[in-house]
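Trainee: sequence first, predicted model second:
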Amino acid sequence: MYPRSINHTVITALAEQAAVVLLGPRQVGKTTLALEIAAQTASVYLDLEREADRQILTEPDLYLDEQAAKLVILDEVQQMPGLFSSLRGQIDMRRRKGLRSGQFLLLGSASNLLLHQSAESLAGRVRYVEMPPLQLDEVGRDRLNELWLRGGFPDSFQAASDRASLTWREDFLRTYLERDIPALGPRIPATTLRRFWTMLGHAQGGLLNAAALAEGLGVSGQTIGRYLDLLVDLMLVRRLAPWHENVGKRLVKSPKVYVRDSGLLHALLGLESLESLLGHPVVGGSWEGFCLEALIAAAPIGTEPFFYRTSAGAELDLVLRLPKSEVWAFEIKRATAPKLSRGFHLATADIKADRRILVYAGAREVPLGDGLRAMPLNAALALIRQQA
């Protein structure tokens, strides 16, 4: 088991807030982390996908009253949306008794669904933390290519071989399509959603073209929006918003779309080995998405991610607006020689970037003048983690 950076974030949140919602896709390690935290304190764990555990909460207040001095961990809490009103009453009752923090750790794999369910009931009583897959600084920079190829899901990354890793990811995709997504309610044929997901993979890092996707699948643009909303909600696809502040230029307004885990992207495209990946047209988009997800995960809580592109061609792969209002601009290139286009310099001037960084595939950190630095991914991650 790798030490997870998010562990400290969750423990700190529990020390400061009554309830913490830990979000993340299935198999990312939420339960393992929660049980590790549970081993350090008096606690009780319930998996709400198990009928027996749901039965325990048929009368939630009767059970939870008896657990007032314990940390209550509820896994896949979106399975019981009616529970949130009881949790509000429990938190308020415990606060009156002087128990103001560390009461509930709620785990879920459907972000928008959970946020909607909990927003009104637990307003002012809850903190949200998203758990990413394994990160480069958790597994070691010497395993960068392996992490890029296999992705950050622990079982995929730790598989005995690339073949075994790909098999695990194919099973993961099949389970999501045939069991998990139908369990949420949408009646979408698994083959159709798989084709849509694969189409997104082929266009990794491109602007969303709903009309082209709709034509390819033979569905309406509205249906494409519904499919995309679902995969974004499950934290499997990222819809990266364009920079929206007025800079006096004509800005591209369509979002960019990424399959969030590089390993799942490669499974969708049937890429088993590093050699097959390096020879595939998606290699640039895959590397960009891999680095982009790592940078967003390393940024302080409250950071807003964007991309920037004007109709004239000025472009930034990633713009991070940190909680203290600093703006960091990133260009991501799968190249060993640090080189930037004129469009990058124009774009950073447009948004008045405080930091300008080129993340490239070289091994050294190189100053490029005027405050711009080229650096490998691990150095960029270390720099941004210092801002937390």
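Mentor: Perfect, I can see it now. Numbering: from 1, shown residues only.
Trainee: from now on I want contacts and neighbour counts done on CA atoms only, so please keep to that.
Mentor: OK.
Trainee: what lies in contact with stretch 370-378?
Mentor: Stretch 370-378 is contacted from outside by 136-137, 141, 291, 338, 355-368, using C-alpha atoms under 8 Å, 6 or more residues apart in numbering.
Trainee: buried sites along that stretch?
Mentor: Using 16 or more other C-alpha atoms under 10 Å as the test for burial, stretch 370-378 gives 373-378.
Trainee: so what touches stretch 77-87?
Mentor: 48-49, 60-61, 106-110, 113-114, 117-118, 121-122.
Trainee: which among those residues count as buried?
Mentor: Using 16+ other C-alpha under 10 Å as the burial test, those include 48, 106-110, 113-114, 117-118, 121-122 as buried.
Trainee: mind listing which of those residues are in helices?
Mentor: Judged by DSSP state H, helices contain the following of those: 113-114, 117-118, 121.
Trainee: in TSV, list the residues you listed along with distance to K97.
Mentor: Supplementary listing: these in TSV, determined by distance: C-alpha to C-alpha, whole Å:
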residue	distance to K97
L113	31
L114	28
Q117	26
S118	23
S121	20
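Trainee: with these in mind, which one is nearest to G343?
Mentor: Nearest to G343 among those, counting by C-alpha to C-alpha, is L113 at 38.8 Å.
Trainee: another structure for you, compare them:
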Amino acid sequence: MTIFRQIQHRLPEPTTRRLVMITGARQTGKTTLARRLYAQLRRLSLDEAEERIRLRELPTRAWATTIGEAVLDEAQKEPAIFEKIKFAYDQGTINFSVLLGSSQIVMLQRIRETLAGRVFMYELWPLMLSELVGGEHPSPLTLLARLCEEEGDADALLSDQPPVLLGEEAYRRAFWFDYGLRWGGMPGLLELTDSDRRDWLASYANTYLERDLADVARLDELVPFRRFMRLAALRSGQTLSYADLARDADISPGTARNYLNYLQLSYQVFLLLPYVDSPGKRLVKSPKLYWIDPGLWRYQTGYWGDASGALLESYVVGECFKWLRTTGTQAECWFYRTHSGLEVDLLLSTASGIWGIEVKSSPEVRLSQATALRRLAAEFGARWRGGLVAYPGERLERLDTNLWAMPITRLFS
């Protein structure tokens, strides 16, 4: 199944003078994407020891004539190539090359050491709902894109939208939304049966421990880290406490920080920062922890039942996070919580103002479920653009002035 990746809009043509780095978790489709977009370039895989030896021994001045403009997969595995690419690029004997790698920290170290100022970096995440729904054909402009990129408040931007979708359009969105909540967005799962998908996720977890983790850490024993991963997954959507994680995992707080850093660097989790620009309010300052992919979250936790409220929140926040990082949109996402108890799951800070999003698992939305959004609207005043109650239903509905019930499928696809 061919999937159009939203990042394709941003990746440069090979006629551009540019060095490109595409990074992301293993198996998110970096190699497939590079083959599709840069089929005319030579591809070399540095996963192969023989290839690494050959490139290591290649004279620097011979890089342009022997290798030329190329796609270099798992580039972080051979440090020697970065100096050779730099020399050829600075000499003007190559104008374009693509570096692929699943180890963010190692790639960034290599670039800082040799290619700083020359490389444009792009991140490839697990498939988003808009990509799954769109298939080979990109989905039309999502409502999330309109909220971030266009001016106007919620009533102005949403009043022209149909209350419900019908037919094939509605079916595809509902199907892929349910799929994403159960299996996540790893491309390798698409063609498999359900039983094979569980085996694939188990294999992925073991491969991550054996290969990707080895790139960022040297662990004497993997058992504590495995236990820590499961505990981190079980806390997805919760405020991060290193002390609590360390205590439950039976490790030191310092080790807990290191372990979580490894999970971030290998694209397994992300931290959502609290919004703190609110003078006069005592705001929570600890970040919230989110597991990026629902399928990998289910494998880590062992939970295969219907989507819980915590999983639904993780899905919505993760979709927003991936979309902002993929498209390069100049908007930022946060959560909002005061010590007095006012909490909103997600804030979107845009050039035109602030959006608030609350996630609810009920099939219908009532105005009473938007109390926090109404209070926040009063606090932000003129900066407030509107509030959305994101839920797994079908009806886009105005609840009050600039306050809308928003089907999750409509927001992201």
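Mentor: Sure, I can see it. Predicted model, so just to flag it, every value in this text is computed and none were measured.
Trainee: ok, back up a step: got a ChimeraX select line for the buried ones in the contacts of stretch 370-378 of the first structure?
Mentor: Those of these that count as buried under 16+ other C-alpha under 10 Å are selected in ChimeraX with:
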select :136,137,141,291,338,355,356,357,358,359,360,361,362,365
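Trainee: looking at the contacts of stretch 370-378 of the first structure, which are in helices?
Mentor: Using DSSP H, 136-137, 291 are the members of those that sit in helices.
Trainee: so A88 of the second structure sits in a helix?
Mentor: Yes. Assigned with DSSP: H, G, I helix; E, B strand; the rest coil, A88 of the second structure falls within a helix.
Trainee: which residue in the first structure aligns with it?
Mentor: Under the alignment by TM-score structural alignment, A88 of the second structure pairs with Q90 in the first structure.
Trainee: can you pull out the strands in the stretch 251-400 of the second structure?
Mentor: 269-272, 288-291, 332-337, 343-350, 353-359, 384-391, 397-400 (DSSP state E, counting those that start in this stretch).
Trainee: tabulate those (JSON lines), appending distance to L192 of the second structure.
Mentor: What follows is the strands of the stretch 251-400 of the second structure, written out as JSON lines (distance: least, C-alpha to C-alpha, whole Å):
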{"stretch": "strand 269-272", "distance to L192 of the second structure": "25"}
{"stretch": "strand 288-291", "distance to L192 of the second structure": "23"}
{"stretch": "strand 332-337", "distance to L192 of the second structure": "34"}
{"stretch": "strand 343-350", "distance to L192 of the second structure": "34"}
{"stretch": "strand 353-359", "distance to L192 of the second structure": "30"}
{"stretch": "strand 384-391", "distance to L192 of the second structure": "29"}
{"stretch": "strand 397-400", "distance to L192 of the second structure": "37"}
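Trainee: if we can go back for a sec, what's the closest of the contacts of stretch 77-87 of the first structure to S161 of the first structure?
Mentor: Using C-alpha to C-alpha, the contacts of stretch 77-87 of the first structure come closest to S161 of the first structure at S109, 27.4 Å.
Trainee: which of the buried residues of stretch 370-378 of the first structure sits closest to L74 of the first structure?
Mentor: Lowest distance from L74 of the first structure to those (C-alpha to C-alpha) belongs to N378, with 34.3 Å.
Trainee: quick one: map that closest one onto the second structure.
Mentor: N378 of the first structure maps onto T409 in the second structure, with residues paired by TM-score structural alignment.
Trainee: residues in contact with R26 of the first structure?
Mentor: R26 of the first structure sits next to S109 when contact means C-alpha under 8 Å, 6+ apart.
Trainee: the most centrally placed residue in the second structure and D306 of the second structure: what is the separation?
Mentor: A centroid search over the second structure (C-alpha atoms, centre = their mean) returns K322, at 3.3 Å, as the residue closest to the centre. Separation of K322 of the second structure from D306 of the second structure (C-alpha to C-alpha, to the nearest Å) stands at 23 Å.
Trainee: aligned partner of A249 of the second structure in the first structure?
Mentor: Under the alignment (TM-score structural alignment), A249 of the second structure pairs with L217 in the first structure.
Trainee: what is the burial count for its match?
Mentor: Per other C-alpha atoms under 10 Å, the neighbour tally for L217 of the first structure reads 15.
Trainee: equivalent analysis for the one 3 residues further on, please.
Mentor: The burial metric for S220 of the first structure, expressed as a neighbour count using other C-alpha under 10 Å, is 14.
Trainee: identify the residue spatially nearest to it, adjacent ones excluded.
Mentor: Spatial nearest neighbour of S220 of the first structure, chain neighbours left out: A214 (5.5 Å); criterion: C-alpha to C-alpha, 6 or more residues apart in numbering.
Trainee: that neighbour: what secondary structure?
Mentor: Here A214 of the first structure is recorded as helix under three-state DSSP.
Trainee: got a list of what it touches?
Mentor: Contacts for A214 of the first structure (C-alpha under 8 Å, 6+ apart) come out as 220-221, 223-224.
Trainee: most neighbours among those residues, please name it.
Mentor: I224 leads these on contacts (other C-alpha under 10 Å) with 22 neighbours.
Trainee: excluding chain neighbours, what is closest to G284 of the first structure?
Mentor: G284 of the first structure's closest residue in space is R334 (C-alpha to C-alpha, 6+ apart), at 6.2 Å.
Trainee: can you tell me how far that neighbour is from E49 of the first structure?
Mentor: Remark: distance between R334 of the first structure and E49 of the first structure (C-alpha to C-alpha) = 42 Å.
Trainee: go on, L64 of the first structure?
Mentor: According to C-alpha to C-alpha, L64 of the first structure and E49 of the first structure sit 18 Å apart.
Trainee: those helices in the stretch 51-200 of the second structure, which residues are they?
Mentor: Secondary structure of the stretch 51-200 of the second structure (DSSP state H, counting those that start in this stretch): helices located at 63-66, 80-91, 104-110, 129-134, 143-149, 154-158, 167-183, 194-207.
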